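K.L.:
could you look at this predicted model? Sequence included:
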Amino acid sequence: MGYRFKIIIVPFLKVSGIALFPFILVNSEKLLNDAVVINHERIHLKQQAELLVIPFYLLYLLNYMVNYAIYRNHNRAYLNIVFEREAYANEADMGYLNRRKWLGWLRYF
């Protein structure tokens, strides 16, 4: 991926994992070895890096809000965030980040 990241265990985290550049937070020690969860979050780190972090969070929130207005459902709104679509579609492909083109998330609009 080109840079190092640190994984931090946060037991009170309400989700399995979250990427907060340059960290990956997971809610349990067992997730340290969950390649799919870690790869999903690594994809988000790449998205954050290429958008210079703050614009990523703004676009993520905006996309969620638009999706929520469309679907009126949190889960559907979340799963249709363009960044999540890319991450979920490729989380099990451990070589994805090596082949991923710059701004690869644009394919998921």
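P.N.:
It's in. Numbering: from 1, shown residues only.

K.L.:
from now on I want contacts and neighbour counts done on CA atoms only, so please keep to that.
P.N.:
OK.

K.L.:
give me the secondary structure label for Pro11.
P.N.:
Of the three states, Pro11 takes coil under DSSP: H, G, I helix; E, B strand; the rest coil.

K.L.:
which strand or helix spans Ala19?
P.N.:
strand 17-20 (DSSP states H and E).

K.L.:
before we move on, what about Leu25?
P.N.:
strand 23-26.

K.L.:
and that strand, what does it pack against?
P.N.:
strand 6-9, strand 17-20, helix 35-50 (3 or more CA pairs under 8 Å, 6 or more residues apart in numbering; DSSP states H and E).

K.L.:
and these as JSON lines, adding mean neighbour count?
P.N.:
Converted to JSON lines, the helices and strands packed on strand 23-26 look like this (neighbours: other CA atoms under 10 Å):
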{"stretch": "strand 6-9", "mean neighbour count": "14"}
{"stretch": "strand 17-20", "mean neighbour count": "19"}
{"stretch": "helix 35-50", "mean neighbour count": "21"}
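
K.L.:
comparison target below:
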Amino acid sequence: MICITAPKLFKRFSGCAFWPFILIREERLKRDLVFINHERIHLRQQAELLVVPFYIWYATEYLYYLLKGYSKQKAYRSVCFEREAYKFEADFTYLEKRRFWGFLKS
């Protein structure tokens, strides 16, 4: 995991994972263990799907929920990758016990 502060990239959210990087808006987020764990879960998801398919799946699922009439926030929270990351972001041992393609089970 390589954490990079890139404040000009983000206005609407705190950061994101782009394998193998975690890009963050503010330096203080490097010390936010829950936030970093959330992004580390995304890094694992991306590695499992060999990166590019992760982004295709993510975008497709997000658009699906938007077309169903969900708000942008609700569509974002409904994506299977986000459901897993939010569900386990405070469990700091989750990645040690996580099953392969765990996002399908969340």
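P.N.:
Cool, got the structure. Everything numeric here is computed off the predicted structure, so don't read it as measured data.

K.L.:
picking that back up, how much does the strand holding Leu25 of the first structure stray from the second structure?
P.N.:
Following the fit onto the second structure, the mean deviation recorded for strand 23-26 of the first structure is 0.4 Å by mean CA distance after the TM-score superposition for the first structure.

K.L.:
look up how far Ala17 of the second structure lies from the residue minimising distance to the centre of the second structure.
P.N.:
For the second structure, the residue nearest the mean C-alpha position is His42 (4.0 Å; CA atoms, centre = their mean). According to CA to CA, to the nearest Å, His42 of the second structure stands 6 Å off from Ala17 of the second structure.

K.L.:
ok, now Tyr55 of the second structure?
P.N.:
Taking CA to CA, one finds Tyr55 of the second structure at 11 Å from Ala17 of the second structure.

K.L.:
so who does the residue mapped onto Tyr78 of the first structure from the second structure touch?
P.N.:
In the second structure, the residue paired with Tyr78 of the first structure is Tyr76, using TM-score structural alignment. If a contact means CA atoms under 8 Å, 6 or more residues apart in numbering, then Tyr76 of the second structure has Tyr62, Glu82 as its contacts.

K.L.:
Tyr76 of the second structure sits in which helix or strand?
P.N.:
helix 72-78.

K.L.:
give the buried residues for that helix.
P.N.:
Buried residues in helix 72-78 of the second structure, counted by 16 or more other CA atoms under 10 Å: Ala75, Tyr76, Arg77, Ser78.
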